[in-house]
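Participant: Need coordinates for the below:
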Amino acid sequence: MKVEVKRLHSFDLPMPRYMTRGASGVDLYAACEYDIAIAPGERKLVPTGIAIAIPAGYEAQIRPRSGLAINHGITMLNTPGTIDADYRGEIKLIVINLGDKEYILKRGERIAQMVFARIEQAEMIEVKELDQTERGDGGFGHTGV
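Facilitator: Take a look at the predicted model:
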């Protein structure tokens, strides 16, 4: 699979890339013009400086980086975020600080991962009744967990 990447304002930053042979996601870099201070409980929209063309039948999922999460409480809202195959705008990340200290995000910092996945569009069929299952309509902790 090939994904076209257009640099918008990230010419000085690395291209998204897999950091190891077995990595599932490519790292995305913060393309902020200035350092961004993120206070505890605060969320910010962080630009990546790139737009991509995802092949039909795929999506890109945005996920937090585990090191930032465990060390600083920095994560992504709307995780995993979905980038649809027909979106051509700049990828921007919804970052939140769940830690107890202000975090300073710098240009060029690896801030998230992007994982590509196959998708299939379902046909919605209206029915009067659904088949019965053992679970039925039990939800939200119905199994005792």
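
Participant: going forward, measure contacts between C-alpha atoms and count neighbours the same way
Facilitator: Noted.

Participant: now do the same end-to-end measure for stretch 124-144.
Facilitator: End-to-end distance for stretch 124-144, by C-alpha to C-alpha, to the nearest Å: 32 Å.

Participant: If you could redo that for stretch 81-94, that was the one I meant.
Facilitator: 9 Å.

Participant: how far does it sit from the chain's center?
Facilitator: When distances are taken as C-alpha atoms, centre = their mean, to the nearest Å, stretch 81-94 is centred 9 Å away from the chain's centroid.

Participant: could you pull out the strands for the chain?
Facilitator: 4-7, 26-29, 36-38, 43-47, 50-53, 58-64, 74-76, 81-83, 92-97, 103-105, 110-118 (DSSP state E).

Participant: Okay, Arg7 and Ile52: tell me how far apart.
Facilitator: 9 Å.

Participant: what do you get for Ile94?
Facilitator: Distance from Ile94 to Ile52, by C-alpha to C-alpha: 18 Å.

Participant: Next: Ser66.
Facilitator: 24 Å.

Participant: Show me the one of the strands of the chain that comes nearest Gly138.
Facilitator: Across the strands of the chain, Gly138 has its closest neighbour in strand 81-83 (27.1 Å, C-alpha to C-alpha).

Participant: Contacts for that closest one, please.
Facilitator: 59-63 (C-alpha atoms under 8 Å, 6 or more residues apart in numbering).

Participant: want to put them side by side, so please do this one too:
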Amino acid sequence: MNIKVINKSANALPAYETLHAAGMDLRADLEESITLKPLERRLIPTGLYIELPIGYEAQIRPRSGLAYKHGIGIVNSPGTIDADYRGEIKVLLVNLSDTPFEINTGDRIAQMVVARHEQVQWQEVGELNETSRGAGGYGHTGKS
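Facilitator: From the prediction side, this is the model:
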């Protein structure tokens, strides 16, 4: 699939790092470094603008290494970029650790997965088909 992209950053375009990778790393595009204080959240620009085909979205997800090593996550994870959005891709990072974290231009801050999606038409009904699970949720499995 070809996707139109404008790259206003000095970073290379996102790319798959391994043969079977689902996501591409997004990099920070900053004029100067940013320090995220504990529990602080900031919108980090990437300098990327994309034009997705109709029926696709770009999901912005945390990087597992940043989460594990530094407690850095994404507030609205996964974030969704819709096919009709033309603004800059920005990532809403949060520092969930107890130590400050510095972000510099070129740092890998998130990953992006492009995925097909459907739009639904609701069909209002009076009842739903029964299943063995029923209405069980939030930890109901594994209990005797």
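
Participant: before we move on, back to that, which of the contacts of strand 81-83 of the first structure has the most neighbours?
Facilitator: Neighbour counts for the contacts of strand 81-83 of the first structure, by other C-alpha atoms under 10 Å, peak at Ile62, which reaches 27 neighbours.

Participant: Quick check: chain neighbours aside, which residue is closest to the counterpart of Arg118 of the first structure in the second structure?
Facilitator: Counting by TM-score structural alignment, Arg118 of the first structure corresponds to Arg116 in the second structure. Sequence neighbours aside, Tyr56 is the residue nearest to Arg116 of the second structure in space, at 4.3 Å (criterion: C-alpha to C-alpha, 6 or more residues apart in numbering).

Participant: if I pick the one you found, what's in contact with it?
Facilitator: When contacts are counted by C-alpha under 8 Å, 6+ apart, Tyr56 of the second structure touches 82-83, 114-117.

Participant: Dump the residues you listed into a markdown table; add neighbour count and distance to Tyr16 of the second structure as well.
Facilitator: As requested, the contacts of Tyr56 of the second structure are exported to a markdown table (neighbours: other C-alpha atoms under 10 Å; distance: C-alpha to C-alpha, whole Å):
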| residue | neighbour count | distance to Tyr16 of the second structure |
| --- | --- | --- |
| Asp82 | 17 | 21 |
| Ala83 | 15 | 21 |
| Val114 | 17 | 12 |
| Ala115 | 11 | 15 |
| Arg116 | 10 | 18 |
| His117 | 10 | 21 |
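
Participant: which of those residues map to contacts in the first structure?
Facilitator: Among these, the contacts conserved in the first structure (both residues aligned by TM-score structural alignment, their matches' C-alpha atoms under 8 Å) are 82-83, 114-117.

Participant: Could I get the contacts of strand 81-83 of the first structure in JSON lines, plus columns for distance to Leu13 of the first structure?
Facilitator: Output for these, formatted as JSON lines (distance: C-alpha to C-alpha, whole Å):
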{"residue": "Glu59", "distance to Leu13 of the first structure": "23"}
{"residue": "Ala60", "distance to Leu13 of the first structure": "20"}
{"residue": "Gln61", "distance to Leu13 of the first structure": "21"}
{"residue": "Ile62", "distance to Leu13 of the first structure": "19"}
{"residue": "Arg63", "distance to Leu13 of the first structure": "20"}
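
Participant: just these now: which is nearest Leu130 of the first structure?
Facilitator: The shortest approach to Leu130 of the first structure among those belongs to Glu59, at 29.3 Å (C-alpha to C-alpha).
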